[in-house]
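Student: Have a look at this prediction, sequence included:
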Amino acid sequence: MTNVVIIGGGPGGYEAALVASQLGGSVTVVEKKGLGGSAVLTDVVPSKSLIAASEVMSKVRDAEELGLRPASGAGTLFDAVTVDMCAVNQRVRSLASAQSHDIAARMATEGIRVIDGLGRLDGTEAVIATTHEGAEERLPADVTLVATGTRPRELPDAKPDGERILNWTQMYDIDERPRRLIVVGSGVTGAEFASAYHNLGIEVVLVSSRTHVLPSADDDAARVLQASFEGRGMTILSESRATAARRAGDGVVVSLADGREVEGSHVLMAVGSIPNTEGIGLAEAGVALSKSGHIVVDKVSRTSARGVYAAGDCTGVFALASVAAMQGRIAMWHSLGDAVAPLDLRTVSSNVFTAPEIATVGVTQGEVDAGLVAARAIVMPLKSNARAKMQSLHEGFMKVFCLPTTGIVIGGVVVAPYASELIHPLSLAVATKLTVDQVAQAFTVYPSLSGSIAEAARRLHTGGEEDEMY
C-alpha cells in the first residue's frame, strides 16, 4: 500500500486525500488549524456568507424601483432594516465551523487519518508531524503533497491588532457595526469586502494604489464596477498608496504616501498574501521555490523533488479554491498511476463576488488587445436584456470571445448579479471547444439573463462589430 502524507487540510489537501484514499493509498493529513484550511475557516466560506447578507440588503435598497414600499409608508425599506453585525458574523463563523466538521466527518468515513499539528518534510521520504501538545511522529511517505496555503501580508507600520486594524481573517470577529470602514487594497479581497460592507449600509473608503479597482481584471468589467461603487456613494481614493495605520482613540488613522491621512473606525489591510513555505523543510528536500517564495510546480503538480507534489495557493498558480482542489486531485491521479490530464488554466472560471459580480473564463481582453490572441468579440449590455429590465438591473454586460475563422469560443466575461452562475455555459463552451453556432443553437429560457449569451453567439455568427457598452 502506498503511504501518502499531505501537509495542509485546505481544498488542495482534503480533495487530494479523498482521491488518494479512493485509489487505495494509506492517507494521513497534517493540518494545524482545522480541516478546510483558510478557504473554509477564514476566507472563502466566511467571506461569501457575509456577502450573502449584503446581497439581501442590496436588493432591499433597490426595491423601490420595483414599486415596493415599507408598510408604514415612512422612509425606505433599506432604512427599515437594521444590520446586526454580531448576528451576521456569528452566523458566518457557525457556517465555517460546520463546513469544517463536515469535511472531518467525510475523512473519518473514508478512513483517512488526520493529525492536528504542524508538518515538515524529512527529506523526500518522510514527514515529521508535531502535534500542538509538542509530540512528534515520523510518517513514512511514498508520496508527499504540500498544500500549506498563504497568510495575509502585513505592512511594517500597519500591524493588525484584531480590533481596529484588521486583516481579512479577523473581519468576522467584529461585533460592532463599523462607523466608517477603510479598506486598503483594491484587488479581489479588498473589492469584495468594500462591496459587502457598503451594501450593508456602512460608509466605506477604498484606498487603491491603481487607477481603478481590480487592476488585474477585465478592464471593461473593472470600469463598470468602479462606476457602480462610486454611483452608490462609496469613496474611492485612486492612485493612493497607504504606508501606515495607527489607533487613534476609538478609531484608526491611515497615512498615505502623499501625506494625506484618512480617518475611520476600522481599517482592513488587504495588501496581498505570503506563501506558507518557510520552515517546513522544503529547501533541504530539494524543493525549488520562486523568488516570491511559492513552490514551483509543473502541470501535474510535481515539484523539483522526487515524490513531492504541491497544490493550492502556496504554488502561486491561481489563487482559487477550485484550482487548489484540482491541483491536489491531479497530484494523486499522477502519483498513484491513474489517468490524468495536465492542469489547463485556459478552462478555469473565476469570479469576484462584488455587486455586480464579475466572472471570467479563457482568454482575456488584455491578451487580445496586446495581439497575443487573435479573436473576435462582442459585448451585450445587460440593460438590453428583457429579464434584466424586469429586475431593474442596469449595470453589467456579457462578453464572448471566439476564434476568427472557426468561431470556437475561447473566452468570456460576465458582469451581472450571480455572474458566478451565468459563466458556466461559457466555461462549458471553452472546455469542450464549442463554436458560437453551437452555443446559439441551444435553447435558452425567455426571459433569462443567459439569453444574452446566446444572443452574443448569434451576432458573432454574422461577424457583427463589437457593440458599444456605454
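Tutor: All right, it came through fine. All of these numbers come straight from a predicted model, not from anything done at the bench. Numbers count the residues shown, from 1 in each chain.
Student: can we go C-alpha only for contacts and neighbour counts from here?
Tutor: Will do.
Student: got a list of what the residue positioned nearest the centre of the chain touches?
Tutor: Centroid-nearest residue in the chain: L320, 5.4 Å away (criterion: C-alpha atoms, centre = their mean). L320 sits next to 312-313, 350 when contact means C-alpha atoms under 8 Å, 6 or more residues apart in numbering.
Student: For these, which entry has the maximal number of neighbours?
Tutor: Neighbour counts for the contacts of L320, by other C-alpha atoms under 10 Å, peak at G312, which reaches 31 neighbours.
Student: give me the element the residue nearest to it when sequence neighbours are not counted is part of.
Tutor: Leaving out its chain neighbours, the residue that sits closest to G312 by C-alpha to C-alpha, 6 or more residues apart in numbering is A324, at 3.8 Å. Here A324, judged by DSSP states H and E, is contained in helix 321-335.
Student: Just after that helix, pick out the following helix or strand.
Tutor: Counting by DSSP H and E, what follows helix 321-335 is strand 349-352.
Student: try this one side by side with the last:
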Amino acid sequence: MGVTNYDVVVLGSGPAGEGAAINARKLGKRVALIEQQQQLGGNCTHWGTIPSKALRHAVKEIISFNTKPMFREIGEPRWFSFHNVLKNAGKVIAKQVKSRTQYLARNRIDIFFGRASFVNENTIEVLDRNGTVQHLETKQTIIATGSRPYRPADIDFSHPRIYDSDTILSLKHTPRRIVIYGAGVIGCEYASIFSGLGVKVDLINTRDKLLSFLDEEISDALSYHLRHIGVVIWNNEEYEKVEGVDDGVIIHLGSGKRFKADALLWANGRTGNTQGMGLENIGLMPNSRGQLDVNEHYQTVLEHIYAAGDVIGWPSLASAAFDQGRSAAGNAASTEQWRFVNDVPTGIYTIPEISSIGMTEQELTSAKIPYEIGQAYFEAMARAQISNETVGMLKILFHRETLEILGIHCFGDQASEIVHIGQAIMSQKGEANSLRYFVNTTFNYPTMAEAYRVAALDGLNRLF
C-alpha cells in the first residue's frame, strides 16, 4: 500500500470534477482525480445530460420525419422503438468519454479508478475493483461526486417496470403508456421524449403548475404544448403507494385517482452522492438529501475541503457545475480565478426547448420595478418558417426608464442557443446593457438571432 502526495485531490470526474482538476493543474498544482466508475465523465456523461439530450435529438428528428409534408412524399410515417433510438446516445457517450480522457491526460492529471473515502482530513483511501488500496495525502480536496435519483424507501425499484431517471436508459421495450411521477425538468423532458415516440404519457405534478420557477407565460406555454402533443398533466397530486404487478405498474394517488401503465418513471428529486465516503471521519455532515453546505468560496466547514456541482444542490446543472469546479480550484490556489456562480441560464430540453436568464415578470412585479416587455413570435420569423419550427417566442423584459435588460425568456427551437445573445448584453455594465443594442445592431438575415431586433422594436413601441 503506497502513499502519494498531492496538492489537490478531486473526487469525481463529472463537469465539476473535470473543471476543478484542470484548473488546479493549470494553476501549478499537482492534482489527482478519483473516479468510482470505470470510465470518466460522471453521471452527466453516462446517465444524465448527454444520453437524455442525445435521445431527445433523435426523437425530434423522428417527429420531423413523421410530421413534415416534404417527408410524406418519401413514404409513410415510421415507428421507432425506444431501445433502437437509444443506440444513438451510446455513440455520443463513447465520444464524450474519449474527449474527457484526452483533456485530463493532456493536462497530466493522475487518475485513480476506485471508491474514495476520507481516512482523515488530509488522507484519502482509494479502493479499486481488484481490492488494491492506495492512500493519497493531500493539502486540499474538492468533492465533486454529483448526485443520483432520489428513491423513496416504499417504492420497489427492483421491479422490472419501475424506473428512475438513470435506469430508464436500460428500458428494453417501448411502453404503450407510461406514468411519469414528478414534473420537474427531468420529468417534463422525458414526457416530451416519450410522447414523441407515440407513447401515452401521464405526467403527475406535485405542484400547481409546471416548473414554477419559470416566467409564468413560459410555464403556461410549456403546459399547452405538452398537452397539445398528448401528454396528460395532473397537477397538485401526491402518490399514496406504487404497486408493481406482472403486466405493469399501478400508482395510487392521495386524491383517490389510480393509474395503470406499462412502466413508471420516478423523476421526483435527486440526492447527493456522499454515502460511504467516510465524511463522519472528518466531521462533515450532509443534509437530508445528501448535499454538502458550502460558502461563496465553495468551502465546506473545513476550509481546505471544497465541494462543487450537484453534491451542493442548486442549481444542479452541468453548465454551472463546470464553473463551480473551476472556481473552487481557483480559490484553493489562492488566485483571483474564481467567482460565485449565480448568473446561470436555465436550459430545459423539452420539445420545444426552454431557456431563460434574469428576472421573471412575477419577480419584477413583486420588487415593484417598472418594466416593459418586447416579444418576437417565431411564427413570424423567416428562419423559423424555413425550418418549419414556428412554435415559440422570445421575450425581453427591460426597465421602462433606463432600457436595461432585466430578463430574457425563450421558448422554442434552439432556445438554449438563442438565450446567450441576451445573456452577453445583460452582463455588460451601465449603458452597454440596453435594449437599444438590439435595435442598433445588424443581425444576419434570416436567423433566429434576428428575433432580438424584432422583440426590441416591439418593446420600444410599447413605451409612451
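Tutor: Cool, got the structure. Keep in mind that what you see is a predicted model, and the values were worked out from it rather than measured.
Student: Kindly provide the TM-score of these chains.
Tutor: For this chain pair, the superposition-based TM-score is 0.92 by TM-score structural alignment, normalised by the length of the second structure; 456 aligned residues with a C-alpha RMSD of 2.2 Å.
Student: F113 of the second structure contacts S13, correct?
Tutor: No. If you go by C-alpha atoms under 8 Å, F113 of the second structure and S13 don't touch, sitting 10.2 Å apart.
Student: Comparing the two, which shows the higher neighbour count?
Tutor: Between F113 of the second structure and S13, counted using other C-alpha under 10 Å, the more crowded position is S13 (30 against 18).
Student: aligned partner of the more buried one in the first structure?
Tutor: Taking TM-score structural alignment, S13 of the second structure has G9 as its aligned residue in the first structure.
Student: who's in contact with that match?
Tutor: Here G9 of the first structure is in contact with 29-31, 34-37, 147-148 (C-alpha under 8 Å, 6+ apart).
Student: overlap between the residues you listed and the second structure?
Tutor: Checked against the second structure using both residues aligned by TM-score structural alignment, their matches' C-alpha atoms under 8 Å, the contacts of G9 of the first structure keep these contacts: 29-31, 35-37, 147-148.
Student: follow-up on the earlier one: can you pick the most crowded of the contacts of G9 of the first structure?
Tutor: Neighbour-wise, the contacts of G9 of the first structure (other C-alpha under 10 Å) top out at A147, 33 neighbours.
Student: Please say which position in the second structure that one maps to.
Tutor: Per TM-score structural alignment, A147 of the first structure is aligned with A144.
Student: that older thread, TSV for the kept ones among the contacts of G9 of the first structure, including secondary structure?
Tutor: Below are these laid out as TSV (DSSP: H, G, I helix; E, B strand; the rest coil):
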residue	secondary structure
V29	strand
V30	strand
E31	strand
L35	coil
G36	coil
G37	helix
A147	coil
T148	coil
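Student: what's the burial count for A87 of the first structure?
Tutor: 12.
Student: so what's it closest to, chain neighbours aside?
Tutor: Excluding the flanking residues, the one nearest A87 of the first structure by C-alpha to C-alpha, 6+ apart is D175, at 7.9 Å.
Student: and if you look at G42 of the second structure?
Tutor: G14 is the one closest to G42 of the second structure (C-alpha to C-alpha, 6+ apart), at 4.1 Å.
Student: What distance do you get for the one you found to R400 of the second structure?
Tutor: Note on G14 of the second structure: its distance to R400 of the second structure, by C-alpha to C-alpha, to the nearest Å, is 42 Å.
Student: Could I get the full set of strands for the stretch 301-450 of the second structure?
Tutor: 305-307, 346-348, 354-358, 371-377, 392-399, 405-412 (DSSP state E, counting those that start in this stretch).
Student: Could you say which one of the ones you listed comes nearest to Q299 of the second structure?
Tutor: strand 305-307 (4.3 Å; C-alpha to C-alpha).
Student: mean distance, the closest one to its aligned residues in the first structure?
Tutor: In the superposition with the first structure, the average deviation recorded for strand 305-307 of the second structure is 0.8 Å (mean C-alpha distance after the TM-score superposition for the first structure).
Student: Could you check how far that strand is from the centre of its chain?
Tutor: The chain centre lies 22 Å from the centre of strand 305-307 of the second structure; the measure is C-alpha atoms, centre = their mean, to the nearest Å.
Student: Likewise for stretch 440-458 of the second structure?
Tutor: With C-alpha atoms, centre = their mean, you get 28 Å for stretch 440-458 of the second structure.
Student: Contacts only, for E367 of the first structure.
Tutor: Contacts for E367 of the first structure (C-alpha under 8 Å, 6+ apart) come out as V373.
Student: The same query, at a cut-off of 10 Å, please.
Tutor: 373-375 (C-alpha atoms under 10 Å, 6 or more residues apart in numbering).
Student: overlap between those residues and the second structure?
Tutor: Retained in the second structure: V373, out of the contacts of E367 of the first structure (criterion both residues aligned by TM-score structural alignment, their matches' C-alpha atoms under 10 Å).
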